[in-house]
Structures are given as structure tokens and as C-alpha cells.
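Chemist: A predicted structure for the sequence below; I have some questions about it.
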Amino acid sequence: MTPDLQPSARPGGLFSELYIGLMSGTSLDGVDGVLLALEQGTWRMLAHAHRPLPPTLRQALLDLNTPGDDELHRSALAAQALAVLYATVVQAICASADVLPSEVQAIGAHGQTVRHRPDQGYTVQLNNPALLAEMTGIDVVADFRTRDVAAGGQGAPLVPAFHQAIFGRSDQTVAVLNIGGMANLSILRPGELPLGFDCGPGNALLDMWCEWQTGHAYDANGEFGALGNVKEDWLEDALQEPFFSMAPPKSTGRDLFNAEWLNRWLGPHGLTDGPLSDTDLARDVQATLCELTARSAALALREHAPDASEVVVCGGGALNGDLMRRLSEQLPGVRVGRSDTHGLDVMQVEAAAFAWLAWTHCNRLAGNVPGVTGARGPRVLGALYPAR
């Protein structure tokens, strides 16, 4: 697909098939939605909308990442609230693009991952796609990961095929690094199927420590961590986490990189999850966690794609200037830049991928790449919830 962001119309003023993609990632900062015009071989971005997660919903989703009382009831309520928020994003998108719901083929709604245990044969994305279809009047495709897991795969990452369609080059190897709550790599070689895997934590640990120390949900532009110094011995301890040395296919999430992991790492150094009176030390920890995200991604890239000439960074981590600087330092001789330079805003890429996955479902095309997820073969992903 050739990046072309200018909307084109068919005779009579009708767009090519329209799909909405919705994404609320492990960073839990909000919902991003996009409207894409999709046809075989072309794509066009028509609209984007973002809505932050209300604090109560954000906390409810965070709480559901770990075992607790009355989980079934709490998860059902959270799924309903998320669907309502999704619906407001869809309405904003349609209004912005002056598009009627009846003109949209389908919504691809990923849902919110609260448990991801492919090693146990399941993955859970909270969602209420039936309610979303009812509220919007648009068909909804949801539950994308389960089919891949049922076929023996990791259920993640699902974006490498989309990344290849958007960012792949015919003359060189390109890597796409998506940094949300977790970080995942797509390796795009000319004439080959894409490779991809989760490479470690993205923003999740960074955001957690920053909130504990400053009260802010994230480190804006990395300014808090940029004032700290990396503690190399602490970093080496963190890199001993077995996940980093696992061979792909592999995926991860808050089931591993969570508050318990962070406290277990901090404990030998006499620290806990409370705020520190020593601001310099707090900044040093933030800098070390930022370096962990950068170095774990760079190590994975050097091992699995030493021929990559460019790394395209997307997701919220691309807005962290300190993290981008550290990535560049870890990858000398490699162009490290944001997806914006390729025509797709860093906060739109994953939502666009789920619009594309909805398109693959509606066209009965496989959405997974078995070499990425480890599934037994190509599978049509998702379940359809008709609007009527």
C-alpha cells in the first residue's frame, strides 16, 4: 500500500470502503480512533479522534490486570464503560469526516487487554462489541487475538502484516518499533514475510514510576528521566529477566512487566513503590527504566535484524524525546525516526492496524502471520457483531 493521505472519491462522490479502527493500549492513556478508506493496494486516512480514559475507568482496568474479588462483575462493568467511550470516539470521527454510520463497512475494536496468557491457551481483551454495534449502528469486528491463540499462536503481535503494507521497502530492510505500554518490533525485509515479536516493556514501567514519584501519569517528553543518570548495575540486573533472552515467537504484557516486577527489581536496592525524598535518585531510576526500554529494543534488533537500515518508531513512546535519543545512541548507523515522516501519525498507527484487520476479516483474508505468532497457519481473525 502506498501512503497517500489525500482522500479520493469514486464517481458520484462515494469513498472506497470505509473502516474505523479503535485502539486502547496497555499504556491506558486513552482511546485512539481512525477512519480509513481501504481498497486492495491503497489506503487513505480520513479522520482521527482521541478521547482520554476517565480516571475511574483507567483504575478499574489497571485493577483487572491482577487477580481480585468480584472480577466477573467488575470486568463486565468496565467493558460496558469502554464500549460507551468507543462509541463517543466513533461519533466524533464520523462527524469530523462528514460520514454517515451507514457508509462505514465495519469498526475494528481491539478491546483492552487485561490478561494475556498464550502459554495457558487464552488471552482476554475486555470489550462489549454488541453494545458498540448497538450504539453506533455499524458492524463491529472484535476479539482478534483469540483465533490465533486457538491455533497455537501467541495472539501477538498482530501488526507486522499491516506494518509491511505501510512501511515496507523494496530495496532495504526496515524495522518498525511500536512503543506503547509494551514494545514490539516488526522486521520488514524486501520480498519476505514480515517477522515480529514483543521485545520488552515500553512505557508501562516508565509511567508507573513517574506516577509514583511525581503524581503525573507519564513523563512528558522524558524530561524527568532526562535529568537522571543510568545506574548500569541496576540495568544489568533488569536485563537478566528471562523474557529478554527468549527466542521469538514471544509476547508479553502487564502479566509480567507490572508493579510486582518493578518492586522485585527495586527491592534489593532498598526502594519500594512509594515516593522518594531523594529526587536525584528518583530521576536516576526513571533514566534507568528509559534505558531499559531503549536497550532491550536495540539488543533485539541487533540480534534479529542487523541488516535494518531504518527504525520507524510509533506509539506514545515516540513522543518521549529522551527515549528517542537513547534509541539513536544504541543504534549508531541506523536511521531512527518517527512514523510521521512516512505519513502516519505516531498515535494513529495501531488504530489504523485494527481498521485494516477489520478489512481483512470482512474480506475473509488471514490477518496473522504464522511466522510471527507461531500459529499453525494463516487464520481469519476476529468475530463479527452485525449492527442489525
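Modeler: Yep, it's here.
Chemist: When you work out contacts or count neighbours from here on, use the C-alpha atoms and nothing else.
Modeler: OK.
Chemist: Enumerate every residue touching the closest residue in space to residue 168 that isn't next to it in sequence.
Modeler: Nearest non-adjacent residue to residue 168, counting by CA to CA, 6 or more residues apart in numbering: residue 188, 5.8 Å away. Residue 188 makes contact with 163, 164, 168, 169, 173, 174, 175, 176, 194, 195, according to CA atoms under 8 Å, 6 or more residues apart in numbering.
Chemist: Quick check: residue 188 vs residue 122, distance?
Modeler: According to CA to CA, to the nearest Å, residue 188 stands 28 Å off from residue 122.
Chemist: can you give me the helices in the stretch 101-250 of the chain?
Modeler: Assigned by DSSP state H, counting those that start in this stretch, the helices in the stretch 101-250 of the chain fall at 129-136, 145-150, 160-167, 204-214, 223-226, 232-238, 242-245.
Chemist: residues in contact with the third one?
Modeler: So the one you mean is helix 160-167. Contacts of helix 160-167 (CA under 8 Å, 6+ apart): 1-3, 174, 176, 186-188, 193-196, 342, 353, 356, 367-369, 372.
Chemist: thinking again about what came up before, adding distance to residue 17 and mean neighbour count as columns, could you present the helices of the stretch 101-250 of the chain in a markdown table?
Modeler: Below are these laid out as a markdown table (distance: least, CA to CA, whole Å; neighbours: other CA atoms under 10 Å):
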| stretch | distance to residue 17 | mean neighbour count |
| --- | --- | --- |
| helix 129-136 | 17 | 21 |
| helix 145-150 | 24 | 23 |
| helix 160-167 | 17 | 23 |
| helix 204-214 | 35 | 21 |
| helix 223-226 | 42 | 21 |
| helix 232-238 | 46 | 14 |
| helix 242-245 | 40 | 13 |
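Chemist: take the one below as the second:
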Amino acid sequence: MVSYKVIGVMSGTSLDGIDLAYIHFEKKKKWTFSILHAETIPYAKVLENQLREAIHYDKNRLAEFDTTYTKYLAETIKLFINTHKITSIDAVCSHGHTALHQPENGITYQIGNQEVLAQLIQQKVVCDFRVQDVEFGGQGAPLVPIGDELLFSEYDYCLNLGGFANVSFHKEGKRIAYDICPVNIVLNKYAKQLGFEYDDRGNLAKSGEYLMALGTELNNLPYYKQKPPKSLGLEWVQKEIFPRLEAFKRKEIDILRTFTEHVAKQIARSFQIRSKILVTGGGAYNDYLIKRIQYHKEVSILKPSAELIEYKEALVFGFLGILKMRNEVNCLKSVTGATQDHSSGKIYNYH
């Protein structure tokens, strides 16, 4: 039996903060885990806005911001370790925050992955999991499916509802995964315009009116006809989604209803009938969205513990770090379209 205690660190596109999870992994015949501590440390408004704008920074400004963000991340990780009095850590496995994601141009850039992070927190760090995959011709995303394969194999599909919806499943002997469509990155923006942080349980969307013409336009976007491997980034949403929603000049509540329905349709299309689906990510709490997915396809959608709903990505990045330390495959070509399966990430030791 092997055993590891790691901290998984994740910051997603929905910008709600940094997710940290302290997890104990064990391997006998198969891998098992228990989450010992987990919390989300929200971003201050200023930093949240900078992260949203980083996509437009030039090279020098982005490099400077990367250094600032790495220091901030170090402080956050140290705070988490001290708060929970954590003493046994094999590694801190950190995703960083995606500033640029344009795999078709050979670019993916996660800030917060500088070597200095290991010195600042005085821990071994495993990070920067996406870059190598893009170098191998892959999308650099999604990376969670190896965790789905090895930790959650009892489900037909693993669905994550975060800034984007992504899905992973086993088909004809290999793992397939891709981004389905944007979710909270759009829903939160419109909920905020209505004076709420997010659409609690989908109650706002539920009270809106469906705009048929907008729904049709969204469902006809070329991305939805592409075959996987495929992935989405903030750039795509800013180019393809927001301008279309704004052009309609309709009430925010109706846009919210229409976009929620659009999301439900696109997600339902991804499943076989009567499948068993594990749902995680903040969108798992959107009861209205879940109900609409099940309206469009007869499936069982299973919600795990609140801890797993909220921290599955942090958990899996912790796991990716362990696989990297063991020099085992943590990146699947069947998922990303890379030329080979590989063990991705960088390991930084401190002294």
C-alpha cells in the first residue's frame, strides 16, 4: 500500500476564489481518498477584476502580474496550512490560474506556477500541468478525466458544472472528455447585473421568459458541431457569447432563462439515455438547471457530498501531482488530442 498527503489548489474561470483541499490518498488495488480539510478563499474585488482583465495584458504586464499572483497564492496556501495546523505534506499540487488558453496557437499560460512558489511556502510543489500537453499538440484540457477514470469509475459520466461544463466518460476502451459549453461564467454575469452574486438554485432563470430566437442562435454555434477533443476558454465566450446576448437587448432575467435552457440542452445532448452521472462544481446546486437537463434526457444525476461537489477539481489536481511524482501518466491523448499519453507538470523542490 502507498499513501500520500497532499494539498490540491485550484482557481477556476468562475473567479469565486482559490479552492484548497488537504487530501489523503491511498493505493491498495485501486486508489481511494479522503478529504481532510477544504475551503475556498475568495478573491478581493481588485484581484478578481485583474484576473478578468489579464487576458488583455501584454507580455510584460502579464509576467509582472504572474509574479504578484504567485506571491498572493503562496500567502493563501500558507494561511490554509496554518489555519488547519497541517504538518504532514508530501506536496502542494497547484493548477494556478489560466490567463491565456489558445491551444490552436500553441499557447496556454497559467499564472501562479513560478518556481519561487516552493521557496515561499517551503514545500515541494507540483504545478503547471497544461503546458507540456499543448507542446505535444494537445488542447491542454481537460485534465480532470484521469481522476474520473481512476477515482470515479462507477459512474457512466462525470459532469463538472463550473465556469464551463465539461464531461468525461469511458468509450470503446478509452477515456473521452471535452468542454460542453459555458455555464457559470455567463450565468453569474447576468445574476450580478440583477444584483445577486449567482443564480441561487436557478430561481432567477426559472422566473424568466424563454427567448426562442436567441436560443436557436446559441444552439447553432459551430463549436457544438465539432467533434472532441475540444475545449473552451474565456476568449471564446467574449467573442461568441456575450456579443450575441447583448445584441438582443432583452431583460437580464429572460437572457438568464434562455441561457440556462441552452446549457441544459447542450449538456443533455452529451449523454446516453438512462446513464448514471456524477455531477460536481458550483452548478450542481442549480436545481432548475439539473431539472431541465433531465427534462431533455432521461438520466440519473447523482449529487455527492457538498465537499466533493465543491472541491473535486482541487482533489484531482492533488491526484495529478501524485501521478507526476510517481512518473505515471496523468494526461490522456484520447482526451486532449496530444500525440501521446504523458506525465505532465513541473516539480519544484525548496531548500
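Modeler: Received it, and whenever you're ready, just let me know what you need. Predicted model only: the values in this text are computed from it and were never measured.
Chemist: thinking again about what came up before, out of the helices of the stretch 101-250 of structure 1, which gets nearest to residue 267 of structure 1?
Modeler: Evaluated over the helices of the stretch 101-250 of structure 1, closeness to residue 267 of structure 1 peaks at helix 232-238, with 11.1 Å, by CA to CA.
Chemist: after superposition, how close is that closest one to structure 2?
Modeler: On superposition with structure 2, the mean distance recorded for helix 232-238 of structure 1 (mean CA distance after the TM-score superposition for structure 1) is 1.2 Å.
Chemist: Please tell me which residues of structure 2 that helix aligns onto.
Modeler: The aligned range for helix 232-238 of structure 1 in structure 2 is 212-218, by TM-score structural alignment.
Chemist: Name the residues that touch that stretch?
Modeler: Residues outside stretch 212-218 of structure 2 that contact it (CA under 8 Å, 6+ apart) are 241, 245, 248, 258, 259, 261, 262.
Chemist: Structure 1: which residue goes with the fourth one?
Modeler: Under the alignment by TM-score structural alignment, residue 258 of structure 2 pairs with residue 288 in structure 1.
Chemist: any idea which element that match lies in?
Modeler: helix 279-304 (DSSP states H and E).
Chemist: So which elements touch the next helix or strand after that helix?
Modeler: Next along the chain after helix 279-304 of structure 1, taking DSSP H and E as the criterion, comes strand 310-314. Applying 3 or more CA pairs under 8 Å, 6 or more residues apart in numbering; DSSP states H and E, one finds that strand 310-314 of structure 1 contacts strand 174-179, strand 335-338.
Chemist: Those strands into CSV, with extra columns for mean neighbour count and distance to residue 378 of structure 1?
Modeler: Compiled in CSV, those are given as follows (neighbours: other CA atoms under 10 Å; distance: least, CA to CA, whole Å):
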stretch, mean neighbour count, distance to residue 378 of structure 1
strand 174-179, 28, 22
strand 335-338, 19, 30
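Chemist: which one of those lies closest to residue 107 of structure 1?
Modeler: Of all these, strand 174-179 comes closest under CA to CA, at 21.9 Å.
Chemist: neighbours around the closest residue to residue 158 of structure 2 other than its chain neighbours, how many?
Modeler: Computed as CA to CA, 6+ apart, the closest residue to residue 158 of structure 2 that is not its neighbour in sequence is residue 278, at 4.9 Å. The local packing of residue 278 of structure 2 (other CA atoms under 10 Å) involves 22 other residues.
Chemist: where do the strands sit along the stretch 1-150 of structure 1?
Modeler: 2-3, 18-23, 30-39, 42-52, 104-109, 112-117, 122-126, 140-142 (DSSP state E, counting those that start in this stretch).
Chemist: so where is the last one in structure 2?
Modeler: Equivalent residues of strand 140-142 of structure 1 are located at 125-127 in structure 2, counting by TM-score structural alignment.
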